[in-house]
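In: okay, sequence plus prediction incoming.
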Amino acid sequence: MGPRTTAALEPVGEFGPFDVLATWAYELYYEGRWDEALRDCAAGLTWCDAVGDEQTSRYLLFITGVACLETGRHDAAAGAARTLLARLPDDGEGTGAAAWWRAKGLALLADALGYAGHYGEAMDVLAEAQGIVAVPGASYNHLSATVSVAMAFRSMLLFEHCDDLLAQALHSPRAGPGIVDVVLRNSCLNRLLWGAFLELTGDLAGARRQYLRTLSRTAALASWAERSVHPAVAALALALEGAAWQRLGEPALAEARIREALATPQLLPEFPETRASRLSLALLLAGRGEPAAAREQLSAVRAARCTEDRELWQVLELAAVAEVESAGAGREVVDAWRSLLELTMRRLWRDRAARFESLEHRLRVRLLAEEAERATAQVLTDALTGLGSRRLLQVHLERAEGTGSAAGEVTLVFVDVDEFKAVNDLLSHDVGDRVLARLGRVLAAQCRRGDVPIRFGGDEFVVLLAPGSDPSAGRALGARILDAVRQEEWERIDPRLQVSVSVGAATAPTLREALGSADTAMLSAKRAGRDRLTLA
């Protein structure tokens, strides 16, 4: 797994027929060969777009974005994210594969905006992404999206939000071995960086708690690596464990773990775990009077490209340099280093506090908006049938009258249950309610996309057809409703039950006129013998 670990959560079965192209690109990205990954993504996108493999195209776009971030091409990363988002279909419910991919695209866009210094926009985007992944889900796409958003939070120094999402992913019923690997690794790194941030701001007790939690997570990661016989992950766990021990003041234990990890070929220089362990080793060497060896470790850190969590890594490197160079420097130089570090940390603390407050505000606003939307939906929904309520029809009437005649003609179907009073009187009101609920489902099943079925009141229903519908659409819907009611097995509710409906359909210049005409047509159907359709 490479510097950005989220893409590995996509199982092969959820890719398109040419997912091997994405696999190749990801392997290059994983190995830190970002320019080559970008080249292969561009070639793969050309092919997948030509043959219509949209699933693989999404993955290639995502890899393009994260590889651009690693190479410092923030505008290109934002462009890849926006292209990915623009190509996603509307899944209607906001909880399907398109929604999870939207969260991934938003996380990528937030990262790009943050690296470019557009933190306000990044917080807007992250608030939306958080709202998506907060919806329960158990697919690999959902877990991948959750980790993507978590990593975006960490890049903004919002460690708490990152940890919450990683814990959510870890406890998912679909958290298989690959996901445990990704989540534990990032959880370890998040806790270590969180502790380092607290230490540099002077909260030593808080930092110690995070370092101890890092050790707990690295033990879990090492255990998983041992069970799965995964030497690369074992090296990552060792590197992070060594860094945590160094921070906790255990130099011998820390150095043993770090040197064992660095001797593992799979621990690539670009990995954040490598960076963390080398910075800790530099501090250990400086502490025992080996500044030259410490500088070698710092040079190795600088030689590896670093964009992920850039702000924090820069200040951690600055702190390490200050520690290493202070050994042989005069008091004036040491004070200057420490003053620079203090100023940097103050700025980071202010920035983090502002981002935290901004995100919390946006999340509260979204929560209030969702609650208001749910409350409105309850008012506009009939509790018995699940269709629109009379109030929803009133909203459409008010909206139509506000629009005026320029809105075009309106087609409407009016439905009334025949002899419904007898159903209530002879079979009970409970049977009557069950008839209405079943009829609501029948009506909804016959409607097209854009049609609005509404319980008008009692045993009366109307369907407001989608804008642009003509009389033939109203006639066709009325016929479908009649046929569906006749075919329905009403005797399952009560063996004595027989249900029919009278239907009227009309097209008129305004909604109010269409409603009146359809009502009149329905009454004509009743007078003509019921169980039939009449057109206005």
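Out: Alright, I've got the coordinates.

In: when you work out contacts or count neighbours from here on, use the C-alpha atoms and nothing else.
Out: Noted.

In: the residue positioned nearest the centre of the chain - nearest residue in space that isn't next to it in sequence?
Out: Nearest residue to the geometric centre of the chain (CA atoms, centre = their mean): A103, 3.0 Å. Distances taken as CA to CA, 6 or more residues apart in numbering place A129 nearest to A103, at 4.7 Å, with adjacent residues excluded.

In: show me what the one helix or strand the one you found maps to is packed against.
Out: Per DSSP states H and E, A129 falls inside helix 119-133. Helices and strands touching helix 119-133, by 3 or more CA pairs under 8 Å, 6 or more residues apart in numbering; DSSP states H and E, are helix 97-115, helix 140-155, helix 331-379.

In: name the residues that touch stretch 165-179?
Out: Outside stretch 165-179, the residues that touch it by CA atoms under 8 Å, 6 or more residues apart in numbering are 8-9, 138-140, 143, 146-147, 149-150, 180, 183-184, 186-187.

In: try it against this one:
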Amino acid sequence: MITAGTLVPVREFGPFDELSDQAHQHYIDGFAERAVAACRTYQPLARAAGDLSTLRFLLYTESISLMELGRHGDAVDAARTILSLSGPDDHVWRAKALAMVAEASTREGQQSRALGALAEADWAVSAVPSGSYGHISASMAVALALRSVTLFEHADERLCELLHVQDDWIRLLVVHELTELAATWAVSLALLGRVEDARVEFLTTLERSLHMQRLGWTTDSPAMVARGEIYEAFALLNLGEPELALGRALAAKDRFQHRRELLETQLYRLVTAQAATAAGDFERARELLRAAVADATANGREAWVGMGLEALAEVDVAEHGETPATAIWRDLARSALARLWSEREGRFTALQDRDHIRRLTAETDRMGRVVLQDPLTGLGNRRLLVATLEASPRPMSVVFIDVDNFKAVNDQYSHAVGDEVLRRIAQVLRAQCRAEDVIVRYGGDEFIILTAHDDRRARSVAERVHRAIRNHPWDELERGLTVTVSIGVGVPDASTDNPLVAADIALITAKRAGRDQVAGLEAAPDADPADEPAVAPLRRD
């Protein structure tokens, strides 16, 4: 910390931890731009001093602040930098950074990348000792990522598990996130026409907002007290108490900064816009609501975009009565959210599948290399392949890889070179696959990749592997050496429910067509960044 102009090392964290605390406080106070600027100012100092702990915290604060500002791509970049600074056993930082990749990717519309990162983050949290500061911090990050993909029940469960902490400030942060979660959940349900369910969540929002205010007073955080009062006002508005809601909002409005990235700013506009509508000041109501919609759009808050559009429709009704334009406003408000909500079950199932595959892969360590691992390449073996296929709750896609003319490599360059070729192919496969994919050495020069059932993704993985092996610098191993592969892609379909059989047939087709190519399914469209490995450190080298 900094005292009397002197830098004093802090043992538990980094020697420049005070700097990261200052930057993070800007974020907590709602000044995301200031937080980003502070983080970028202090990072060179932490890097030069070798203070890795502070550097990662600064990068994390930068990432969450960038996301609040709607700069989601930059937020992903900052999170990836954290991952590049974290080893495979840095579970806390991997979980937090991957959760940020997931949340920012969701707001960018990159659902596949988001789910892959979220599954890996969830797995990393499970390796952190329960009750530790790191576990609390990482669990909160994962909970917010779950909220971003509208898995509200699971996010709520994760956050509620953290309420036992003794530190009042940390509990205040947890309760604040729980309050925002309840409000977002309530709004989503209301837009979907589930009125009674929405009322339950608005009551929960009210209860949590009061808890937030109590903790704000306990921790001497007047701005957080005021923000809690804004949540209270919004809940009261939706529980049929507009006059009381307006009174609470007006009482709080001068005690926190109305930053556009704060949800509380949007809530204040929604409450006061309703009052303006009731008073017949329709232009003022529209001005407030358009600002709310613009800021919610910039921050990727789709439920709140819908809420603002719905409120705009209500202004039209109040001024002109029901018109065709009103129906258009309401359709706009609900259509995007209805699509996201309809995909919730699929996202949860995808997370379960990825976690299931990840746990099966972890059996390699638990049961020992002899049982499930190929000793030459370190990949899984046929036992792991069979166990995965038999235990998977859903069909899987298979990418079947065969090294072209591998016997010639052994004959011309020696079996030692052939073994090294197989080891390097294994490294390429790890680099080109996601952490949840299962990679096995099927036979002498044959490899298989199992992925969650997705035709487009399976073909994309196959083409990426094909290019990477073809472009690998093989002549660095032996002058004149070239290595190519033939690949077949198979999924369960009407002709066979066995993806291995389908992939084997496709592989034969590739070989008969001249080798060095991919067969099976249609060619993938232009590369989708969501299909790429989420980040380099996800590779299982």
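Out: Yes, it's here. Please read all numbers here as calculations on a predicted model, not as lab measurements.

In: TM-score of the superposed pair?
Out: Here the superposed chains carry a TM-score of 0.63, computed using TM-score structural alignment, normalised by the length of structure 1; 376 aligned residues with a CA RMSD of 3.1 Å.

In: ok so, going back, can you say which of the contacts of stretch 165-179 of structure 1 are buried?
Out: Neighbour counting with 16 or more other CA atoms under 10 Å marks 8-9, 139-140, 143, 146-147, 149-150, 180, 183-184, 186-187 as buried within the contacts of stretch 165-179 of structure 1.

In: so which of those comes closest to H118 of structure 1?
Out: Nearest to H118 of structure 1 among these is V149, at 17.1 Å by CA to CA.

In: find the residue closest to that closest one in space, skipping its chain neighbours.
Out: Closest to V149 of structure 1 by CA to CA, 6+ apart is A107, at 5.0 Å.

In: trace that neighbour over to structure 2, please.
Out: Counting by TM-score structural alignment, A107 of structure 1 corresponds to A99 in structure 2.

In: now A78 of structure 1
Out: The alignment partner of A78 of structure 1 in structure 2, by TM-score structural alignment, is V76.

In: next one: W313 of structure 1
Out: Using TM-score structural alignment as the criterion, the counterpart of W313 of structure 1 in structure 2 is W304.

In: a strand runs through its match, doesn't it?
Out: No: using DSSP: H, G, I helix; E, B strand; the rest coil, the secondary structure at W304 of structure 2 is helix, not a strand.

In: wouldn't it be in contact with A186 here?
Out: No: counting by CA atoms under 8 Å, W304 of structure 2 does not reach A186; the two are 10.7 Å apart.

In: on that earlier part again, average offset of the helix holding A129 of structure 1 relative to structure 2?
Out: On superposition with structure 2, the mean distance recorded for helix 119-133 of structure 1 (mean CA distance after the TM-score superposition for structure 1) is 1.5 Å.

In: can you check which part of structure 2 that helix sits on?
Out: Aligned using TM-score structural alignment, helix 119-133 of structure 1 spans residues 111-125 in structure 2.

In: buried stuff in the matching stretch?
Out: Neighbour-count burial for stretch 111-125 of structure 2 [16+ other CA under 10 Å]: 111-125.

In: and it, how far out from the chain middle?
Out: Distance of stretch 111-125 of structure 2 from its chain centroid, counting by CA atoms, centre = their mean, to the nearest Å, is 6 Å.

In: stretch 159-169 of structure 1 too?
Out: Stretch 159-169 of structure 1 has its C-alpha centroid displaced from the chain centroid by 13 Å (CA atoms, centre = their mean).

In: same check on stretch 78-96 of structure 1?
Out: With CA atoms, centre = their mean as the basis, stretch 78-96 of structure 1 stands 11 Å off its chain's centre.

In: name the residues that touch it?
Out: Contacts for stretch 78-96 of structure 1 (CA under 8 Å, 6+ apart): 58, 61-62, 64-65, 97-99, 101-102, 105-106, 108-109, 112-113, 132, 135, 137.

In: any idea how far Q130 of structure 1 is from D124 of structure 1?
Out: From Q130 of structure 1 over to D124 of structure 1 the distance is 10 Å, taken as CA to CA, to the nearest Å.

In: same question, L45 of structure 1
Out: 29 Å.

In: ok, A329 of structure 1 next?
Out: Applying CA to CA to A329 of structure 1 and D124 of structure 1 gives a distance of 46 Å.
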